[in-house]
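> Everything below, folded, please.
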Amino acid sequence: MRDDPTRRTTTDLTAVRNLGILAHVDAGKTTVTERILYLTGATHKRGEVHDGTTVTDFDPQERDRGITIFAAAVSCDWDGHRINLIDTPGHVDFADEVERSLRVLDGAVAVFDAVAGVEPQSESVWRQADRYGVPRIAFVNKMDRAGADLDAAVRSIRERLHAVPLAVQLPIGSEGGFTGVVDLVRMRARQWRAGDDAVTDAPVPNGLRAEAVRRRRQLDEAVAELHPQALEEYCTGAAVSDATLARALRELTRSGAAVAVLCGSAYRNIGIEPLLAAVAAWLPSPLDVPPVRGGAAGAGEERAADPGQPFTGLVFKVTATPTGRLTFLRVYAGTLRRGDVVLDAGARRSERIGRILRVRAGRHAEVESAVAGDIVAVVGVKAARAGATLCDPAAPLVLEPPPVADPVVSVAVEARRSLDTDRLALALARLAEEDPSLSVRTDAETGQTVLSGMGELHLEVAVEKIRRDQGLEIGVGRPQVAYRETVVGTVSGLVHRHVKQDGGAGQFAHVVIDVAPLHPDGAGGAGAGDAEHFAFRSTVTGGRVPHEFVRAVEAGCRDALAEGPVGGHPVTGVRVTLTDGATHVKDSSETAFRTAGRFALREALRTVPMALLEPVVEVTVTAPDDAVGAVLGDLAARRGRVTGSTTRAGTSVVTATVPLAELFGYASRLRGRTQGRGTFTTRATGYAQVPAGAHPQSAPT
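All right, here's what the predicted structure looks like:
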């Protein structure tokens, strides 16, 4: 029977879970996703990453590289619950895919490697989830690996993520002998038989009984510190009841006060069913999260997850397929039906919904409608981009879109054949539409097309996608990083008068500004949103510059930040204060004051001491102990600054901060210095001043 969301009531929304799978690359999140799909009956065969048979990694590049590149949405049913699941990328270059996914999720499972614990990208995705207030459950995967240690993983969650982890399971066996878990809430053992899906639910084995009782007591104590009812029971001297403990875990998880920690081995299908049970019991439904709040015409208006409300949805992903454009959206309120005309609230453009699809990665099932709480794909929307709000034309509302990170690496691209130039331009425009973290521009001096993104791999994937999908031969230049400029000194009382008279109405604006660094450490606003790159305020009194002209001066200053005096790079980390000004009764206008603001700040930037900033990343290198010396020497040659080093099981893990420009080609160099046994991961940390004597790359030409 076809799924028909129109039959769903508000009560049914309590059974919906909009869930994301988050992790560092290679922690096993795609395998976790595949086992969930298999267990729920959504697939009838276990997909394997190494075989290229996974459902969510369906793109040819994902299967070739063995990593998740594009966030994939799938829907499945389990134990009366509808689970809309998004498998997100783990590589730092695709962090924007994670950002857009987290914006529309109600809960998440964070997957950690039982040997490595919290890794660099684990920290990044955790902070992204914090930003959106997404409740999480932790799943410590690969418990069957040599060196697996649940307690060490829990410690790393506490120490590196500053969370309150609550281990609710005790592993049965270790490493290759890992066979199951003890559920500390129910005090029951669940064991899986090798070679099939058989699972037994039995009392805790005698050999683990004392340890299980001790850990349950620790769990009771930790929960009692956070939950009033659990504290009341704990203070009586008796154990916290199973019902109270389960209720407390649900409330602590949904509030973000604590994180329940489960464990297993997704590859061997151990621990997935308890994980699903925890998702259903502890993570929130659409009714458990606050109503969305909008702006623009509906400024301050809230809309709850109710099918009877005016339709409101947020686009979080756009992708082109051989059969047309797919627009993925989260329905926050109301009901969306096939054939409806909706409004792109930001662009003030109408769109017609041709088809509505229940998504299963690369395959889809058509449905008649979608209601509040659903995550679906629609066909027929021609122009809405990721971050757009689609809503009822009679009740417009603009939802806050996820932020888009500034690109840090660029390459010049060109078609090998001049006849393909127009096709390449069209393909690049379509690519930037699908992925807002990619940008395309034409270099004003050389006329070359420059493609910018979040890293080498990001750009490699983008170029390869064009080659495969369009059959184009493309030439690609050497990667170049995106530099910034910032002020490192101050200038006070800079005066600029803008006077223009060429017949008719003239232009007059008089401004006085002070300029100073926004960040005293000179970091220039480490890679966050625009609000942290520039600050503007006015101290003008007595109405000498009207309020509307003050806004125009600020807009002009922002215009001036596009190109700095050192090398034409964008300027960041600037604080501007408008201290005085004057107007003309007839010739002053917003245009005149915007022009004055632009030229005043440009003049100030030529006067004040400036510094060049370069993007820096935290590099975590894992290498054999006997190769650590070579690794450290190579990092030093790349202007790296070592910040930490640990040793475990014959290998060393070195953490260093390195300029991004120095890491091009590092993968092959590391393999050579470690005989192929070294690996590394990176995490963006922002910008830092280029030291005196360093020779940064020039902008791409």
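> Only C-alpha atoms from now on, for both contacts and neighbour counts.
Will do.
> Now do the strands for the stretch 151-300 of the chain: every range, in order, please.
Here the stretch 151-300 of the chain has its strands, by DSSP state E, counting those that start in this stretch, at 165-167, 169-172, 180-183, 188-192, 199-203, 259-263, 292-295.
> Next, the structure of the following sequence, for comparison with the previous one:
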Amino acid sequence: MSVDTTGATKQETEVAHEAARRRTFAVISHPDAGKSTLTEALALHSAAISSAGAVHGKGDRRGVTSDWMEMEQDRGISITSAALRIDYDDRVLNLLDTPGHADFSEDTYRVLSAVDCAIMLLDSAKGLEPQTLKLFDVCRARKMPVITFVNKWDRPGREPLELLDEIEQRIGLRPTPLNWPVGIAGDFRGLVDRRSGTYTKMTRTPGGARKAIEEVLDPDRAAEVELDAWTQAQEEIELLEALGADFDAESFMAGESSPVLFGAALSNFGVGQLLEAIVGLAPAPSAKVDEKDEPRAVETPFSGQVFKMQANMDKNHRDRMAFVRVSSGRFERGMVLTHAVTGRPFATKYTQAVFGADRSTIDTAFPGDVIALVNAQALSVGDTLYDGPKVIYPPIPSFAPEHFVVARAKDAGKYKQFQRGIAQLDAEGVVQVLTSDVRGEQAPVLAAVGPLQFDVVKHRMEQEFRSPIDVSPLDYSVARRTDAESAPVLHGLSGAEVLRRRSDDELLVLVHNKWRLKVIERDHPSLWMEALLAGGVDES
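Next comes the predicted model:
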């Protein structure tokens, strides 16, 4: 085994080099801010695809690459996260597209556990919206660097300085614009690079399916072409300089400031500049802390954590795929890993890289990469896989559900399909499945963050498992953890019911509402009830 002058083996040196080339990031936003469109535009600018799509496109514009589920394409929203691997400028970009709708925020939370940086996407007219704030709180809790992209500048919107002020005042993140728009929102002319002073004038391509035509002008020529719009932009840039709103790498990495870029994803304006910022500023993978709070360096033997489960991506094969973020070491297809939960070996003969719904076999992977393990029936969200010294990473917690229904098979003759489908959707984390001896296995309680999750369950149970279901709402809105000693008393109280979560056997008490919960806490102070995560922050 060869060793370099620092004492590192050849493989350790290779792993460190490859990890430094990786950028693993997620795009977060409020619904309709243009997140999936931006994902598509980034893929286009990196030459990963040749033509951008839109969910509700015209002509030959197809559905976006990352929205692969039939229900996503029908409704025009992202329901499940998607992994896209892009090679660009001698870098490997692992882009994780996430659902924007609040009802699917638990899936987004899992994705944020697998990335090193987030792109916060803002609508130029709406600014910071509730779901954006909620997801930013998750990033803040993880001290994750955030790059801000102000989208839809080709449509009427707010003043750029007003948007910057909102970012700083509402979330305490100091904005440091890297470029500045010439022309007000709705009259987008181009972008000034604040560091070089160069101006890039942009011309939209027909339909926005191709890269925007860019022309670089020096300041004198830009002033001749853009007239008053150029003058206004220069005055605003001078103000930014006076305020000291310049990029600072240290505060960015600490999650205290955010580089800001402007653009329009649908028109492919400013997307190339964002791509360059990701490559140049987003952090490479670093040591991940295990459950003992000890860091595992990227050069050490392979380890990774399952952050997502997905079944039936390929309609021709009833497969179950585990998405694993590589945390350390070199992965080689075919290696036999150890499943930390069971201690049993796990073979990796079938391993793939995923680009939306498209797949390709992957032979090697390095820290920061996302690999998809096929036929992973033994794995669940949060599980650790490793080679060499044992490591277990902290579990990925579930959110506090706020909506509850009882599910029953419409056709009693398809009970086996019903059981198999409910178990699969529980394992994927589509919903949380709760059971009790009183209700029985034939009538499980489905618990969700938002009611749209139940629509997904009904759609998939009918289309994938051929077992249509009926759901009946339950009059509960609060869930708390409890223990075996408190459970019998709580179960006997009015407006409360204790069930067991199938995925981890944890006892949950469901309560009608927060007012009833307060009464129970007042009248029974000795009973143990603990809050769960609510939207990525502790509910308590």
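> thinking again about what came up before, which of the strands of the stretch 151-300 of the first structure sits closest to Pro624 of the first structure?
Closest to Pro624 of the first structure of those, according to Cα to Cα: strand 259-263, at 27.6 Å.
> what about Val138 of the second structure, neighbour count?
Per other Cα atoms under 10 Å, the neighbour tally for Val138 of the second structure reads 18.
> Not counting sequence-adjacent ones, nearest residue to it?
Nearest residue to Val138 of the second structure, sequence neighbours excluded (Cα to Cα, 6 or more residues apart in numbering): Gly536, at 5.3 Å.
> for Arg140 of the second structure, same thing?
Gly255 (6.8 Å).
> burial count for that neighbour?
Quick note: Gly255 of the second structure (other Cα under 10 Å) scores 21 neighbours.
> pretty sure it is touching Thr148, no?
No - counting by Cα atoms under 8 Å, Gly255 of the second structure stays clear of Thr148, with 12.0 Å between them.
> Now do the same for Arg355 of the first structure: its match in the second structure.
Matched to the second structure by TM-score structural alignment, Arg355 of the first structure sits across from Tyr350.
> My error: substitute Asp77 of the first structure in the last question.
Using TM-score structural alignment, Asp77 of the first structure sits opposite Asp87 in the second structure.
> now for Thr68 of the first structure: what does it line up with in the second structure?
Using TM-score structural alignment, Thr68 of the first structure pairs with Ser78 in the second structure.
> Am I right that its match is in a helix?
No - looking at Ser78 of the second structure with DSSP: H, G, I helix; E, B strand; the rest coil, it is coil, so not inside a helix.
> Measure how buried it is and give me the count.
There are 26 residues near Ser78 of the second structure, going by other Cα under 10 Å.
> Distance of it relative to Asp97 of the second structure?
Distance of Ser78 of the second structure to Asp97 of the second structure, computed by Cα to Cα, to the nearest Å: 9 Å.
> shared neighbours of the two, anything?
Ser36 (Cα atoms under 8 Å, 6 or more residues apart in numbering).
> Tell me the helices and strands packed up against the lengthiest strand in the first structure.
If you go by DSSP state E, the first structure has its longest strand at strand 610-624. Other helices and strands packing on strand 610-624 of the first structure, by 3 or more Cα pairs under 8 Å, 6 or more residues apart in numbering; DSSP states H and E, are strand 484-487, strand 651-659, strand 679-689.
> Residues in contact with the second one: which ones?
It refers to strand 651-659 of the first structure. By Cα under 8 Å, 6+ apart, the list of residues contacting strand 651-659 of the first structure reads 614-625, 628, 635, 638-647.
> Only whichever of those residues are buried, select them in ChimeraX.
To isolate in ChimeraX the members of these that are buried, counting by 16 or more other Cα atoms under 10 Å, one can use:
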select :614,615,616,617,618,619,620,621,622,623,624,628,635,638,640,641,642
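> remind me, longest helix of the second structure?
helix 228-243 (DSSP state H).
> That one versus strand 199-203: what angle between them?
140 degrees (axes from the mean of the first three to the mean of the last three Cα atoms, to 10 degrees).
> and helix 228-243 of the second structure, which residues are buried?
For helix 228-243 of the second structure, by 16+ other Cα under 10 Å, it's 229-230, 233-234, 236-237, 240.
> With stretch 355-368 of the second structure instead?
355-356, 362, 365-368.
> Go through the helices and strands packed on strand 610-624 of the first structure and pick out the most buried.
Among those, ranked by average contacts under mean count of other Cα atoms under 10 Å, first place goes to strand 484-487 (a mean of 28).
> which part of the second structure lines up with the helix or strand that comes right after that strand?
Sequence-wise, the next helix or strand downstream of strand 484-487 of the first structure (DSSP states H and E) is strand 491-500. Under TM-score structural alignment, the alignment places strand 491-500 of the first structure onto no residue of the second structure.
> Stretch 658-668 of the first structure now?
Using TM-score structural alignment, stretch 658-668 of the first structure finds no match anywhere in the second structure.
> what's the first-to-last distance across that stretch?
Start-to-end, stretch 658-668 of the first structure (Cα to Cα) is 17 Å.
> From what I see, the residue nearest to Val138 of the second structure and Asp137 are in contact.
Yes - taking contacts as Cα under 8 Å, Gly536 of the second structure lies within contact range of Asp137: 7.2 Å.
> Glu106 of the second structure maps to what in the first structure?
Under the alignment (TM-score structural alignment), Glu106 of the second structure maps onto Asp96.
> Regarding that match, what is its secondary structure?
helix.
> now swap in Lys45 of the first structure and tell me
Criterion first, three-state DSSP; result for Lys45 of the first structure: coil.
> Please identify the residue in the second structure that aligns with it.
In the second structure, Lys45 of the first structure lands on Ser51 (TM-score structural alignment).
> Pull the contacting residues for Ala383 of the first structure.
Ala383 of the first structure neighbours (Cα under 8 Å, 6+ apart): none.
> give me the stretch of the second structure that whichever helix or strand comes after the longest strand of the first structure matches.
Scanning forward in sequence from strand 610-624 of the first structure by DSSP H and E, the next helix or strand is helix 628-637. Alignment note (TM-score structural alignment): helix 628-637 of the first structure is unmatched in the second structure.
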